[in-house]
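Predicted coordinates and the sequence they were generated for:
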Amino acid sequence: MIAIIDYGVGNLFSVEKAFAALGAEAGITSNPLEIKSADKLVLPGVGAFGDCMKNLEESGLIPLLKEEVAGGKLLLGICVGLQILFDGSEESSEAQGLGFISGQVKKIQADGLKVPHMGWNRLHMCKPHSTQDLFAGLAQDKEYVYFVHSYYAVPEDKSVVTATTDYGETLTAAVQAKNIFATQFHPEKSGDVGLRIIENFCRL
């Protein structure tokens, strides 16, 4: 089973529906036993970085998530679920992130463009496709996905960035660090391309 982590934030039902459309066994849960027994984890997130971290702390699930990720379990972060994988964010300077990936989350500087960055935008893949990534089977630099965000991750190690998008500047769109995968865009709202990305995660 794939556990979609419920900590009081996130577009949980849309995410669950996307997995169900692929025939994947996935369920929304905050039950530690179900999370521990799951094959893979999904960490959604919407809203402010600080609010997401506050809810996650209050859920009591942070030690379990750290244990499962350290043990090698695959994790997919979505939107703010990507951002909270990092050390911290300019959006909520008082909040500490999970620290799974070293780096900070910074506000988009898009002169002359509206922020938040909202709508469809093109993905630029940073690495050749393989069967071990989220973008297997997708066309290089031709796919569009759906974004809603005002902040983006800036990893210390640039090699973890697997895709970018352009919006006034180059923005991190996806990352991979060992068993951690994450997208700034919403694959569950990105049509057939998003479903392919979710299917690729299910196959990993």
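Perfect, thanks for sending it. Residues are numbered from 1 along each chain as shown.

Every contact and neighbour count from this point should use C-alpha atoms.
OK.

Which of the three states applies to the residue nearest to residue 148 when sequence neighbours are not counted?
Among residues not flanking residue 148 along the chain, residue 118 sits closest, at 4.4 Å (Cα to Cα, 6 or more residues apart in numbering). Classification of residue 118 using DSSP: H, G, I helix; E, B strand; the rest coil returns strand.

what number of residues lie near residue 118?
13 (other Cα atoms under 10 Å).

residues contacting it?
Shown in contact with residue 118 (Cα atoms under 8 Å, 6 or more residues apart in numbering): 146-149.

would you list every one of the helices in the chain?
12-21, 32-37, 49-59, 62-70, 80-83, 191-203 (DSSP state H).

Deepest-packed of those, please.
helix 80-83 (a mean of 28; mean count of other Cα atoms under 10 Å).

Now do that helix: distance to the chain's middle.
The chain centroid and the centroid of helix 80-83 are separated by 5 Å, computed with Cα atoms, centre = their mean, to the nearest Å.

So which other helices or strands are in contact with that helix?
Packing partners of helix 80-83 (3 or more Cα pairs under 8 Å, 6 or more residues apart in numbering; DSSP states H and E): helix 49-59, strand 151-155, strand 180-183.

at 6 Å instead, please
Applying 3 or more Cα pairs under 6 Å, 6 or more residues apart in numbering; DSSP states H and E, one finds that helix 80-83 contacts no other helix or strand.

what about the closest residue to residue 127 other than its chain neighbours, distance to residue 84?
Distances taken as Cα to Cα, 6+ apart place residue 162 nearest to residue 127, at 6.3 Å, with adjacent residues excluded. Remark: distance between residue 162 and residue 84 (Cα to Cα, to the nearest Å) = 18 Å.

who's more crowded, the two?
Using other Cα under 10 Å, the more surrounded residue of residue 162 and residue 84 is residue 84, with 31 against 25.

Now do residue 37 against residue 148, distance only.
Taken as Cα to Cα, the span from residue 37 to residue 148 is 32 Å.

same check, this time on residue 189
Taking Cα to Cα, one finds residue 189 at 10 Å from residue 148.

what do you get for residue 62?
Distance from residue 62 to residue 148, by Cα to Cα: 25 Å.

what about versus this one:
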Amino acid sequence: MGNLHSVAKAIENVAPNFHVEITADTARIAAADHVILPGVGAIRDCMAEIRAQGVDTLVSEVLASGRPFLGICVGMQALMRASDENGGVAGLNTFPGQVHRFPKYTVDAHDLPMKVPHMGWNNVYQQGEHPLWHGIESGERFYFVHSYYVEPQPAYTVGTCRYGPEFAAMVYRDNLFATQFHPEKSHTAGLQLLKNFTEWNGRL
């Protein structure tokens, strides 16, 4: 759904020794050392494809195996219990969290109106340590494109951003890591995060 090829090219750039495949083949995914679930667009369409392709079962299998897993944008939102988008859509329930729409009248610290979707560069602040933060300063800027934001349990949040409300920009659990922003579009910091992912063994 959308940003598959740009993510693949970014991984090839930071890890030329990796063999990168874009596939829904369950056997190929089961054999992969690292798995990425990217996504853009409406959550209803993404979840329909995830279930039609059997990716929901694959996510559970990858998480149980301990292999590093990375969700990006809607790929992060799909991991939550449910989303308010499209009148309410059930997610994979990997995280006990909900996906909400930015308030219609979102304002900044000076009470000035802010556009929705949240589109462009914004600062992400680290909340705790994680191997994927290696070489990245807290407050570094990443590229966002979204109208909905994730609200998980705070214990799973490893990076936050503010656009009107403060929201989870990065979450993790065991061998799973996910970002609301697009690391493949986030220049040096984004490429560093992807490089860290290729070098991560799935443990803290």
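Done, it's in. These figures come from a predicted structure and were not determined experimentally.

overall similarity of the pair, as a TM-score.
Between these two chains, after superposing, the TM-score reads 0.89 (TM-score structural alignment, normalised by the length of the first structure); 191 aligned residues with a Cα RMSD of 1.2 Å.

With distance to residue 123 of the first structure added, can I get the helices of the first structure in a markdown table?
Formatted as a markdown table, these follow (distance: least, Cα to Cα, whole Å):
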| stretch | distance to residue 123 of the first structure |
| --- | --- |
| helix 12-21 | 20 |
| helix 32-37 | 31 |
| helix 49-59 | 23 |
| helix 62-70 | 27 |
| helix 80-83 | 16 |
| helix 191-203 | 11 |
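
what's around residue 186 of the second structure, how many residues?
Residues lying near residue 186 of the second structure (other Cα under 10 Å) number 19.

ok, it touching residue 143?
Yes - contact status for residue 186 of the second structure versus residue 143: in contact at 5.2 Å, counting by Cα atoms under 6 Å.

for the first structure, what's the longest strand?
strand 170-177 (DSSP state E).

with the second structure superposed, average distance for it?
Its aligned residues in the second structure lie a mean 0.8 Å from strand 170-177 of the first structure after superposition (mean Cα distance after the TM-score superposition for the first structure).

That strand aligns to what range in the second structure?
Counting by TM-score structural alignment, strand 170-177 of the first structure lines up with residues 166-173 of the second structure.

Tell me which residues are up against the matching stretch.
Applying Cα atoms under 6 Å, 6 or more residues apart in numbering, the external contacts of stretch 166-173 of the second structure come out as 150, 156-161, 177-180.

what about 8 Å?
With Cα under 8 Å, 6+ apart, stretch 166-173 of the second structure has contacts from 124, 149-152, 156-161, 177-181.

next one: stretch 96-103 of the second structure
77, 80-85, 116, 147-153, 164-165.

for stretch 126-146 of the second structure, same thing?
Defining contact as Cα under 8 Å, 6+ apart, one finds that stretch 126-146 of the second structure is touched by 73, 116-125, 157-160, 180-183, 185-186, 189-190, 192-194, 196-197, 200, 204.

and the gap between the spatially closest residue to residue 184 of the first structure that is not a sequence neighbour and residue 45 of the first structure?
In space, and not counting its chain neighbours, residue 184 of the first structure is closest to residue 79: 4.2 Å by Cα to Cα, 6+ apart. Look at residue 79 of the first structure and residue 45 of the first structure: by Cα to Cα, they are 6 Å apart.

and if you look at residue 140 of the first structure?
27 Å.

The two: which is more packed in?
Using other Cα under 10 Å, the more surrounded residue of residue 140 of the first structure and residue 45 is residue 45, with 28 against 15.

The more buried one touches residue 56, doesn't it?
No - using Cα atoms under 8 Å, residue 45 of the first structure is not in contact with residue 56; the gap is 10.2 Å.

Residue 81 of the second structure and residue 150 touch, don't they?
No - with contact defined as Cα under 8 Å, residue 81 of the second structure does not count as touching residue 150 (10.3 Å).

neighbour-wise, which of these two wins?
Neighbour count, other Cα under 10 Å: between residue 81 of the second structure and residue 150, residue 150 has more, with 28 against 18.

Contacts only, for the more buried one.
Residue 150 of the second structure touches 77, 80, 97-100, 167-169, 180, counting by Cα under 8 Å, 6+ apart.

so what corresponds to it in the first structure?
Using TM-score structural alignment, residue 150 of the second structure pairs with residue 153 in the first structure.

The closest residue to its match other than its chain neighbours and residue 147 of the first structure: what is the separation?
Once flanking residues are discounted, residue 153 of the first structure sits nearest to residue 105: 4.2 Å by Cα to Cα, 6+ apart. Separation of residue 105 of the first structure from residue 147 of the first structure (Cα to Cα): 16 Å.

Report the separation between the residue nearest to residue 184 of the first structure and residue 36 of the first structure.
For residue 79 of the first structure, the distance to residue 36 of the first structure - Cα to Cα - is 23 Å.

go on, residue 144 of the first structure?
34 Å.

Thanks a lot, catch you later.
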